[in-house]
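**Q** attaching a predicted model along with its sequence, questions to come.
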Amino acid sequence: MNKILVLPLMLLSISTFAQLSTQDTLTSRNLEEVTIIGDKGKSLPGAGQYIGVRKLEKLNQPNVNNVLRIIPGVNVRDEEGFGLRPNIGLRGTPVNRSAKITLMEDGILIAPAPYADPSAYYFPTFARMQGIEVLKGSSQIKYGPYTIGGAVNLLSTTIPSTFKGFAQLSYGSFGTNQQRVWVGDSRKNFDYVFEVNRIASNGFKKLDNGGNTGFDRRDVMGKLRWHTDENVRIPQSVTLKVLNTTEEGNETYLGLTYEDFKANPIKRYAGTQNDILDLKHNHLSLNHTIIPSKNLAINTTAYYSYTLRDWYRANTFGGKSINNILADPITNQEGYNIMSGKANGAIEGQASNRTYLSKGLQTNAQYSFTTNEISHKFQVGIRYHTDQADRYATSSTSTMTNGVLIQTGIGFKGNKENQIRNAKSFATFLSYDLSYKGLKVSPGVRYEKVNIDFQNYGTADNARLGTALKSAKNDLFIVLPGIGINYELNPNMSAFGGVHKGFSPPGMPSITSTTGQAKVETSINYELGYRFNKSGLNAQVVGFLNNYDNILGSDNVSGGGAGTGDLFNAGNAKIQGLEIGIEYDLLHKKNANSDLKLPVSIAYTYTDAKFQETFVNGGGDWGSGTINKNDLIPFITPHLLTTSIGIENKKFNATIIGRYTGETRTKPGQSDAIVPNDNIKYNDVNTITGFLIIDVSANYKFSQNFSAFATINNITNNKSIVANLPQGYRPNMPLSFNIGLKAEF
């Protein structure tokens, strides 16, 4: 039956993701850059939020984590304080390295290797974005491969309709600074935008014996678009996008023991002074859009991405692993003293060099027409995608001498990890929207065919001759149906709901697992929601249930595991919750002639996540041993609340935002919470205490072209533990400020 269903889809389609406007009659306007949600969120048969450039300009937040927290249903775990490699989950999906959500920039998959190695060690620079979209529920079947939680689409600088330029300069605490300039124009047949962005910092953490703990990230982007004349019979456009990103980050995986965190939360051990991340990312895409008739539009994109991520990190101190030292610094006193620079001794480090390639071709065809009072829209698409992760990890030796780390030897390339991960995928979807008066019904189906190839050459075969090669393959296909409904009760309110089958790929087949191969992760997802928009009040309430047939655990160093990258079957699980989003202008009815506004907002998420069967876990991020039915799934925060209040007029605006992250379980279980405290060992802790961070942002417009802004982050200087991963307790950025100027011309 599956094959019968898939065949017509393959014949009809031409690919996925870059969605066109939902107008019934297509015009040359569709040749411009478009969004997934945009201003269509009120009619989606599912939950979707769009944050545009005006909101981002008010917040002045280069950290994507702080912006995502204003969207219900989004769970974020902080790591290095700047949001360069965010850990994002949607509706209870794991947050680690954003590996279980579909990440896109301008509608194109942007994780370095979405199928073969999905951990997002590269994440687009949020400081250069003009918008962000989050899609959840049944509407997301168009945007795989990760369709359980949802999709995040970042919107880069668009080509302006007339000549326009923008410049931004800012400076703040810890030497944090940004320079951003872009200029663009639309001419008769040729349009363009060119952008240069740099954001850098000395870092807020303090290395023993001094040193830079910050980063320097630079982006250069260009978009060139050719298009036909405005009134031609068949409008067309071709857009070339080129992006180059580089980053040098003095960042480490190593956090702190509880005693050291309590004494100085921004301390960083001397043993990490040589830890550094070298990141390079190049992206190229070519998009063609054509409107053969007033009801038909076809959008096709070819894309290619190259990402290099080489992260050197200290691994052992005095022969003791970091995990052992954190678990018991007293027993492993010698290793701890070397780590903190108090004693001389040997250190083993590892450079994890990974090269990622990602490329594909995707097309979306949309056909709209009307019969009597019924509107119809068909969308059909295909994407062919391949990606690869080439992983070399090489160990080296150093010695700590009087607090200074000196390298003493480098092993041969690949002596810690030497493998290639390949994936090919063919994805297609068919969706149909039927609209009659206030009712919109949207059934659809997605098909994914994935071929995975894992080649492990072993740590002795530097030349990859295959003398110790171990390989494994996994081929799979799956059909994912869904349906969403939106009904306008009246012009001001609507109800929506949906059900769809969710899917996540199973990762690389294991060559070492003793618990069996990972299966695909699947779930049946339900949602029911209500929207209201009247008299300055905009509200949305959504209940959701993700009923997993098989939820997958993982083993990554960034998630607290050993780093094999293996996935583990965990069987049935249930994640359910409630999302509430409210926005209201308190002065909406006070004075209709005044431009003064007093906006307030609330974003609340409740999530209940539990395993539904007892099993023996294979290790990794959830630990080893038996996990019991009704144990809490770790790293999913039950209560998330973000509130804001602002004041604004034509010249000035200011916003205060409070972000509360509730108590978060870090280990499976049903027992009482054990939080970090004196005399509590690191491995005995199962919960991180909740915390509240308050930020303030203000903007003042001197003229039509010039404005100034200021932000204060963590205004109360909260010093809570925000995470215990990857290795040890980690702080939020302390009290900090940032001031800057913006110019439009």
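**A** Sure, I can see it. Numbering: from 1, shown residues only.
**Q** for the rest of this, base every contact and every neighbour count on C-alpha atoms.
**A** Fine.
**Q** do you have the strands of the stretch 401-550 of the chain handy? List them.
**A** 404-410, 417-436, 439-456, 470-490, 493-504, 521-534, 537-550 (DSSP state E, counting those that start in this stretch).
**Q** let's have those strands in TSV, adding distance to K100.
**A** As requested, the strands of the stretch 401-550 of the chain are exported to TSV (distance: least, Cα to Cα, whole Å):
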stretch	distance to K100
strand 404-410	35
strand 417-436	16
strand 439-456	16
strand 470-490	17
strand 493-504	7
strand 521-534	10
strand 537-550	14
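**Q** I'd like those as JSON lines, with mean neighbour count and distance to E80 appended.
**A** Shown next, in JSON lines, are the strands of the stretch 401-550 of the chain (neighbours: other Cα atoms under 10 Å; distance: least, Cα to Cα, whole Å):
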{"stretch": "strand 404-410", "mean neighbour count": "15", "distance to E80": "22"}
{"stretch": "strand 417-436", "mean neighbour count": "22", "distance to E80": "25"}
{"stretch": "strand 439-456", "mean neighbour count": "21", "distance to E80": "31"}
{"stretch": "strand 470-490", "mean neighbour count": "18", "distance to E80": "35"}
{"stretch": "strand 493-504", "mean neighbour count": "24", "distance to E80": "27"}
{"stretch": "strand 521-534", "mean neighbour count": "21", "distance to E80": "29"}
{"stretch": "strand 537-550", "mean neighbour count": "21", "distance to E80": "30"}
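**Q** which one of these lies closest to N197?
**A** strand 417-436 (32.3 Å; Cα to Cα).
**Q** quick one: the closest one to strand 439-456, angle?
**A** With axes from the mean of the first three to the mean of the last three Cα atoms, to 10 degrees defining the directions, strand 417-436 sits at 170 degrees from strand 439-456.
**Q** for strand 417-436, enumerate the helices and strands it packs against.
**A** helix 2-12, strand 374-401, strand 439-456 (3 or more Cα pairs under 8 Å, 6 or more residues apart in numbering; DSSP states H and E).
**Q** in the second one, what's buried?
**A** Along strand 374-401, these residues count as buried under the neighbour rule (16 or more other Cα atoms under 10 Å): 375-400.
**Q** where's K294 relative to I325, distance?
**A** Computed as Cα to Cα, to the nearest Å, the K294 to I325 distance reads 67 Å.
**Q** how about D219?
**A** Distance from D219 to I325, by Cα to Cα: 38 Å.
**Q** before we move on, what about N451?
**A** Distance from N451 to I325, by Cα to Cα: 41 Å.
**Q** check T239 too.
**A** 53 Å.
**Q** cool, E57 as well?
**A** 44 Å.
**Q** pasting the second one now:
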Amino acid sequence: MGKHQNKKRVVTTSPQLKIRVVNAAIIATFITSTAWAEDKSDTSAFELGTVLVVAKRLPTTEIGDVGGDQIASVVTSKDLLQFNRNNVGDALNLLSGVTLSTNSRNEKTVAVRGFDSRQVPLFIDGIPVYVPYDGYVDFNRFSTADLAAIQVAKGFSSLAYGPNTLGGAINLISRKPKKAFEADAMVGVATEQTSANVGTNQGMWYLQTGVSYIQSDGFPMSSDFIATSTENGGARNNAYRKDSKFSLKFGLTPNARDEYAISYYKQNGEKGQPPSTVPASARYWKWPYWDKESLYFISNTTLGDYESVKVRLRVGRDSLKFRRNAFNSLI
């Protein structure tokens, strides 16, 4: 038999070959890293991990124009009826980011994301409403009987509102009839509250009028209440209120894009502030009248396919009178 012998092959490399192999490996690694970085930038996102918010914008013909760049909220007339909100303060309490409170003068005040009514002013159809005393509006004085909607712009608001809108704006949008004849009425039982609205739209012109009245002599105290020098029990002292409002609007619509309207608004109010049941901190306030009267003109004239001119003019009278320390003892 022949014998087979295993032979080992020894491969030797020179130092120059080793250097070439190392350089090639470094270049290959650099090219691979660059390509990986480019591919990573094109990686598609995980669609199920994204958050998409979709909301349907309400028709502008029903609630007025809400700019797409605004963070806005709207309370419609349907909401006012469904939740029985008879004044603007209670109606605004339906919205997120809006806080309702009562100040030391028994007035309803509203804060929108921390800004009070001096930074978030009140408007009626885009016309500003101011209080001459200190600028704080009592939202309890404004009825919702003749409103189509309440529009609240939070944060940045349109320059069309004018100055003092650092935190937004609250706009009361009045009604506009759509049919040849529209009418509704409401009567309250717990409090003396009545309201009525009548309107007509004849194509080329329309007319809308509304009245409201509310009166309350106070509210009953608990039967367990112990009388003090500022509150004798029974009906709450100095807790009366009386508010009436009349509104009238006449408008011309010569075509589908132009509109001219004259509105008259008159409001009379009277109220008292219940004093604290603790004599040391009691404050005695009465408002013999809290009146507002305005006549304003609003128009929209189309100049072209994308241009229009809007005019708002107001002539008004605001009367606010209060009495302090009207009485010293109630019993």
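**A** Received the coordinates, thanks. Remember, it's a predicted structure, so these values are computed and weren't measured experimentally.
**Q** care to give me the TM-score?
**A** Here the TM-score for the pair of chains, by TM-score structural alignment, normalised by the length of structure 2, is 0.68; 262 aligned residues with a Cα RMSD of 3.4 Å.
**Q** make JSON lines out of the helices and strands packed on strand 417-436 of structure 1 and add distance to G149 of structure 1.
**A** As requested, those are exported to JSON lines (distance: least, Cα to Cα, whole Å):
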{"stretch": "helix 2-12", "distance to G149 of structure 1": "24"}
{"stretch": "strand 374-401", "distance to G149 of structure 1": "20"}
{"stretch": "strand 439-456", "distance to G149 of structure 1": "15"}
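**Q** quick one: the helices in structure 2?
**A** Per DSSP state H, structure 2 carries helices over the ranges 15-41, 60-63, 77-82, 88-92.
**Q** closest to N238 of structure 2 out of those?
**A** Closest approach to N238 of structure 2 among the helices of structure 2 (Cα to Cα): helix 88-92, 21.1 Å.
**Q** tell me the residues of structure 1 aligned with that closest one.
**A** Aligned by TM-score structural alignment, helix 88-92 of structure 2 falls on residues 64-68 of structure 1.
**Q** residues in contact with G316 of structure 2?
**A** Going by Cα atoms under 8 Å, 6 or more residues apart in numbering, G316 of structure 2 touches 292-295.
**Q** what is the burial count for the residue nearest to I298 of structure 1 when sequence neighbours are not counted?
**A** For I298 of structure 1, ignoring the flanking residues on the chain, the nearest one in space by Cα to Cα, 6 or more residues apart in numbering is A365 at 4.4 Å. Using other Cα atoms under 10 Å, A365 of structure 1 is surrounded by 26 other residues.
**Q** trace A365 of structure 1 over to structure 2, please.
**A** Checking with TM-score structural alignment, A365 of structure 1 has no match.
**Q** wait, A365 of structure 1 sits on G381?
**A** Yes: A365 of structure 1 lies in contact with G381 (Cα atoms under 8 Å); the separation is 6.2 Å.
**Q** which stretch of structure 2 lines up against stretch 522-532 of structure 1?
**A** Using TM-score structural alignment, stretch 522-532 of structure 1 pairs with nothing in structure 2.
**Q** got it, and stretch 477-485 of structure 1?
**A** Here stretch 477-485 of structure 1 fails to align to any part of structure 2, judged by TM-score structural alignment.
**Q** which residues does that stretch contact?
**A** By Cα under 8 Å, 6+ apart, stretch 477-485 of structure 1 touches 2, 45-46, 138-139, 141, 439-450, 496-503.
**Q** how does it look with 7 Å?
**A** 2, 45-46, 138-139, 440-450, 496-502 (Cα atoms under 7 Å, 6 or more residues apart in numbering).
**Q** what of stretch 139-152 of structure 1?
**A** By Cα under 7 Å, 6+ apart, the residues outside stretch 139-152 of structure 1 that reach it are 16-17, 45-46, 90-91, 93, 100-104, 133-137, 429, 446, 484, 502-504, 523.
**Q** could you pull up the residues touching the counterpart of Y213 of structure 2 in structure 1?
**A** Superposed on structure 1 with TM-score structural alignment, Y213 of structure 2 falls opposite R198. Counting by Cα under 7 Å, 6+ apart, R198 of structure 1 makes contact with 178-180, 217-219.
**Q** export these to a markdown table and append columns for neighbour count and distance to I70 of structure 1.
**A** Shown next, in a markdown table, are the contacts of R198 of structure 1 (neighbours: other Cα atoms under 10 Å; distance: Cα to Cα, whole Å):
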| residue | neighbour count | distance to I70 of structure 1 |
| --- | --- | --- |
| Q178 | 22 | 23 |
| Q179 | 18 | 26 |
| R180 | 20 | 25 |
| R217 | 19 | 25 |
| R218 | 19 | 27 |
| D219 | 21 | 26 |
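**Q** out of those, name the ones that lie in strands.
**A** Using DSSP state E, the members of the contacts of R198 of structure 1 that fall in strands are 178-180, 217-219.
**Q** ok, the residues you listed vs L489 of structure 1, which is closest?
**A** So of these, ranked by how close each gets to L489 of structure 1 (Cα to Cα), first place is R180, at 45.2 Å.
**Q** what do we get in structure 2 for the closest one?
**A** So R180 of structure 1 corresponds to S195, using TM-score structural alignment.
**Q** list the buried residues of the one helix or strand the residue nearest to I298 of structure 1 maps to.
**A** Using DSSP states H and E, A365 of structure 1 sits within strand 345-371. Neighbour counts over strand 345-371 of structure 1 (16+ other Cα under 10 Å) mark 345-369 as buried.
**Q** for stretch 105-122 of structure 2, same thing?
**A** Neighbour counts over stretch 105-122 of structure 2 (16+ other Cα under 10 Å) mark 106-112, 115-122 as buried.
**Q** now, which of those sits nearest R317 of structure 2?
**A** Of all these, R317 of structure 2 sits closest to L122, with 16.0 Å by Cα to Cα.
**Q** so what corresponds to that closest one in structure 1?
**A** Match for L122 of structure 2 (TM-score structural alignment): L103.
**Q** now its match: how far from V450 of structure 1?
**A** 18 Å.
**Q** quick one: residues contacting H500 of structure 1.
**A** Per Cα under 7 Å, 6+ apart, neighbours of H500 of structure 1: 138, 481-483, 524-526.
**Q** would you mind measuring from the closest residue to N202 of structure 1 other than its chain neighbours to N177 of structure 1?
**A** Leaving out its chain neighbours, the residue that sits closest to N202 of structure 1 by Cα to Cα, 6+ apart is G214, at 4.2 Å. Separation of G214 of structure 1 from N177 of structure 1 (Cα to Cα) stands at 11 Å.
**Q** quick check: neighbours shared by those two?
**A** Joint contacts of G214 of structure 1 and N177 (Cα under 7 Å, 6+ apart) are S201.
**Q** that concludes my questions; thank you for your assistance.
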